[in-house]
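Student: Sequence first, predicted model second:
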Amino acid sequence: MANIQSLDPSASPLDYYGWELRRQREAHGLKQGQLGEIIFCTGSLIGQIETTKKVPTRDFSERVDAALGTDGVFSRLVGLVLRSQLPNWFQPYAEMEAKAAYISTYQAQLVYGLLQTEEYARALLGVDHPCRVDELVAARLERQRILRRTEPPALWVVMSEAALLQEVGGPEVMRRQLARLLDFRQNPWVQIQVLPFTVGQHTGMMGSFNLLRFDDDPDLLYADSYDQGHMTANPQAIRERWVGYARLQATALSPEDSAALIARVMEERYGDQP
């Protein structure tokens, strides 16, 4: 990792964050340990973030802004830092996701990323990226902030029943994850439908996909693959997937019946066992 004396602030958002943190700290006449005491962390963590060995969190950034009186500089910068931790091929999609007015997604096996709890995301991302799990989880939680905006996107989720039964992180993690899904019943911008196994063959069997609709730009279709995601604005592909998505919505359980199924699975499969 970079030595602070050779850190190039133009190299990346993370490098700039570390460089600016050191500059602001020294401008206030504080050593790393002193700043750590003020914001309730170790001086070692301050040093690791200044030298890009650790990725800052939003909570850390907000505490630094409060301690140094930097008028939200680090709180604004951390969004860029966390987005830069996403895989390069995924970053363009994340940028478009943040701009979308409507998000429609079909999930064949897992809970949609914007609805995941931290524990669920950690268990999932830790399988393939155990050395970077903290950074990737922080980046995923940062993406979820769009649902807490004053004017959030409208989000419609159709998920296979498999997403409820595929155990990720253990029974307690799954119980909290399903409880989180039920919490969204109170959110007028989020609708969740479950596609039960009993429907048989359906138009989403080729895999998960997302459809993004914007106020002023063409619709986008995004689908995952093992090496990278695929994003297209091809009108024919978009039209076919919108029709397919409408069929999934029509075939899936209603939001009310979906919530009842989620609650039943939460208690029967992941509840307290005798």
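Tutor: Noted; the coordinates are in hand.

Student: going forward, measure contacts between C-alpha atoms and count neighbours the same way
Tutor: OK.

Student: what secondary structure does L155 sit in?
Tutor: At L155 the chain is in strand, as set by DSSP: H, G, I helix; E, B strand; the rest coil.

Student: Report how many residues lie close to it.
Tutor: When neighbours are defined as other C-alpha atoms under 10 Å, L155 has 19 of them.

Student: Could you tell me how many residues sit around the residue nearest to M231 when sequence neighbours are not counted?
Tutor: Closest residue to M231 apart from its sequence neighbours, by C-alpha to C-alpha, 6 or more residues apart in numbering: Y222 at 4.4 Å. Residues near Y222, counting by other C-alpha under 10 Å, number 17.

Student: And Y222, how far from Y93?
Tutor: 8 Å (C-alpha to C-alpha, to the nearest Å).

Student: M231 reaches L220, doesn't it?
Tutor: Yes: M231 lies in contact with L220 (C-alpha atoms under 8 Å); the separation is 6.7 Å.

Student: More neighbours: which of those two?
Tutor: More crowded of M231 and L220, by other C-alpha under 10 Å: L220, with 22 against 18.

Student: what number of residues lie near Q236?
Tutor: A count of nearby residues for Q236, using other C-alpha under 10 Å, gives 9.

Student: again but with R149, I slipped
Tutor: 9.

Student: Could you do G69 as well?
Tutor: The burial count for G69: 12, using other C-alpha under 10 Å.

Student: same thing with the one 5 residues further on?
Tutor: Residues lying near F74 (other C-alpha under 10 Å) number 23.

Student: In contact with it, which residues?
Tutor: Contacts for F74 (C-alpha atoms under 8 Å, 6 or more residues apart in numbering) come out as 17, 61-62, 64-65.

Student: Next, it: secondary structure please.
Tutor: helix.

Student: Please settle this for me: is the residue nearest to M231 part of a strand?
Tutor: Yes: applying three-state DSSP, one finds Y222 inside a strand.

Student: correct me, but it touches H230?
Tutor: Yes: with contact defined as C-alpha under 8 Å, Y222 and H230 form a contacting pair (5.6 Å).

Student: Which parts of the chain are strands?
Tutor: All strands of the chain, identified by DSSP state E, fall at 102-107, 154-160, 190-195, 209-213, 220-223, 230-232.

Student: how about those in CSV, adding distance to T251?
Tutor: Shown next, in CSV, are the strands of the chain (distance: least, C-alpha to C-alpha, whole Å):
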stretch, distance to T251
strand 102-107, 12
strand 154-160, 10
strand 190-195, 7
strand 209-213, 17
strand 220-223, 21
strand 230-232, 26
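
Student: quick one, helices of the protein?
Tutor: All helices of the chain, identified by DSSP state H, fall at 13-27, 32-38, 43-50, 58-68, 73-84, 91-99, 118-125, 133-143, 162-165, 171-183, 235-251, 255-270.

Student: okay, pairing it with this:
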Amino acid sequence: MANIQKLDPCASPLDYYGSELRRLREANSLKQGQLGDIIFCTGSLIGQIETTKKVPTRDFSERVDAALGTDGVFSRLIGLVLRSQLPTWFQPYAEMESRAAYISTYQAQLVYGLLQTGDYARALLGVEHPGKVDEVLAGRMERQRILARENPPALWVILSEAALLQEVGGRDVMRAQLARLLDFRDDPWVQIQVLPFSVGQHTGMMGSFTLLRFDDDPDLFYMENYDHGHMTANPQLIKERSVGYARLQATALSPEDSATLIARVMEERYEEQS
């Protein structure tokens, strides 16, 4: 007799997803292999997702909804599942980020997460999460969906020149990442500025930080250290950082000149190898 693993749907969003997948599959009188045949995957993968050994994807969820006639249950649930794969200390920020109407961020060393390519993000996450890169990467890519929604937040990103020069994942990965930044030149909701080394001392030298503004809630200030984040609605701190950010905007290259610099670095530093 097969040893059926018991599931606790209250343990986590992933456990709930797995238990619902098993329950609704069985309600349709389908074995794992049969459902796998319908949605073009293996029965083994179905079993691994049901027992939380694998994290489902959005494409998988959509195919399951279609196969089981679940009216979008799994397509709605997958966002919560993928967000739960982010580091626990980061999840509160990701939740607030997804609700923000306006995001302004200064990044001292790396490309902001909402603008990262999958390969760039994978290289970064492989350093801190070598055992679960796919899961954490899925959570990071899920964050980026807010830029594609009907009413996206306004996003203003100031990148230190260091973010263009710090090689992550190799030359090809960096070239693709800088090309990705250039893709936003015609996006009315995304503005990217580069803060060149030549400006000298500036108001962002204590590190990366982000300001979130909302339609109906107080503004938030966020910054993070090695393994934890700090988020506050302290009005005085937000006032000081907002002024500091305005100074960074005034000091940085214009969006047009920033795109020119990004393109030049992409060609000169990360040119394609013959």
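Tutor: Arrived safely, thanks for sending. Bear in mind the structure is a predicted one, so any value in this text is a computation, not a measurement.

Student: distance between stretch 9-27 of the second structure and the chain's centre?
Tutor: Distance of stretch 9-27 of the second structure from its chain centroid, counting by C-alpha atoms, centre = their mean, to the nearest Å, is 25 Å.

Student: for Y93 of the second structure, what are its contacts?
Tutor: Y93 of the second structure touches 222, 231, counting by C-alpha under 8 Å, 6+ apart.

Student: Share the number of residues neighbouring W242 of the first structure, please.
Tutor: For W242 of the first structure, the neighbour count with other C-alpha under 10 Å is 15.

Student: Actually, G200 of the second structure.
Tutor: G200 of the second structure: 8 neighbours (other C-alpha under 10 Å).

Student: For L164 of the second structure, see how far away it is.
Tutor: Distance from G200 of the second structure to L164 of the second structure, by C-alpha to C-alpha: 17 Å.

Student: can you check G72 of the second structure too?
Tutor: In this view, G72 of the second structure and L164 of the second structure are 40 Å apart by C-alpha to C-alpha.

Student: So if I had to pick from those two, which one is more boxed in?
Tutor: L164 (22 against 15).

Student: Now check the first structure for the residue matching the more buried one.
Tutor: Aligned by TM-score structural alignment, L164 of the second structure pairs with L164 of the first structure.

Student: so who does its match touch?
Tutor: By C-alpha under 8 Å, 6+ apart, the contact list for L164 of the first structure reads 110-111, 178, 262, 265.

Student: Tell me which residues are up against stretch 48-63 of the first structure.
Tutor: 1-4, 7, 14-15, 17-19, 21-22, 39, 45, 72, 74-75, 78-79, 81-82, 135, 138.

Student: Same question for stretch 215-228 of the first structure.
Tutor: Contact partners of stretch 215-228 of the first structure, identified using C-alpha under 8 Å, 6+ apart, comprise 89-90, 93, 100-101, 207-213, 229-234, 237-238, 241.

Student: same thing with stretch 197-206 of the second structure?
Tutor: 106, 108, 160-162, 244-245, 247-248, 251-252.

Student: Which one of those residues sits in the busiest neighbourhood?
Tutor: Of all these, the highest neighbour tally under other C-alpha under 10 Å goes to Y106, namely 26 neighbours.

Student: show me what contacts it?
Tutor: Contacts for Y106 of the second structure were tallied using C-alpha under 8 Å, 6+ apart; they are 157-160, 204, 208-210, 245.

Student: Show me which pair in the residues you listed is furthest apart.
Tutor: The most widely separated members of those, counting by C-alpha to C-alpha, are S160 and T210 (13.9 Å).

Student: which non-adjacent residue is nearest Y270 of the first structure?
Tutor: Using C-alpha to C-alpha, 6+ apart and skipping the chain neighbours, the partner closest in space to Y270 of the first structure is P171 (4.9 Å).

Student: contacting residues for that neighbour?
Tutor: Going by C-alpha under 8 Å, 6+ apart, P171 of the first structure touches 269-271.

Student: Could you pick out the buried ones from those?
Tutor: Applying 16 or more other C-alpha atoms under 10 Å to the contacts of P171 of the first structure, the neighbour count classes 269-270 as buried.

Student: ok, so of the contacts of P171 of the first structure, who is nearest K31 of the first structure?
Tutor: K31 of the first structure has its nearest neighbour among those in Y270, at 48.1 Å by C-alpha to C-alpha.

Student: how close does the closest one get to L178 of the first structure?
Tutor: Distance from Y270 of the first structure to L178 of the first structure, by C-alpha to C-alpha: 9 Å.

Student: gap between the residue located most distally from the centre of the first structure and L45 of the first structure?
Tutor: Of all residues in the first structure, G29 has its C-alpha farthest from the mean position, at 36.6 Å, by C-alpha atoms, centre = their mean. Per C-alpha to C-alpha, G29 of the first structure is found 18 Å from L45 of the first structure.

Student: just R132 of the first structure next, same as before
Tutor: From R132 of the first structure across to L45 of the first structure, the span is 16 Å (C-alpha to C-alpha).

Student: Which one's more surrounded, the two?
Tutor: L45 (17 against 13).

Student: what sits against that one?
Tutor: So L45 of the first structure contacts 36, 54 (C-alpha under 8 Å, 6+ apart).

Student: how about it, what's its match in the second structure?
Tutor: Under TM-score structural alignment, L45 of the first structure pairs with L45 in the second structure.

Student: Same check on P9 of the first structure?
Tutor: Aligned partner of P9 of the first structure by TM-score structural alignment: P9.

Student: How many residues are close by the closest residue to G169 of the second structure other than its chain neighbours?
Tutor: Leaving aside its sequence neighbours, G169 of the second structure sits nearest to A123 (C-alpha to C-alpha, 6+ apart; 5.1 Å). Number of residues near A123 of the second structure (other C-alpha under 10 Å) recorded here: 17.
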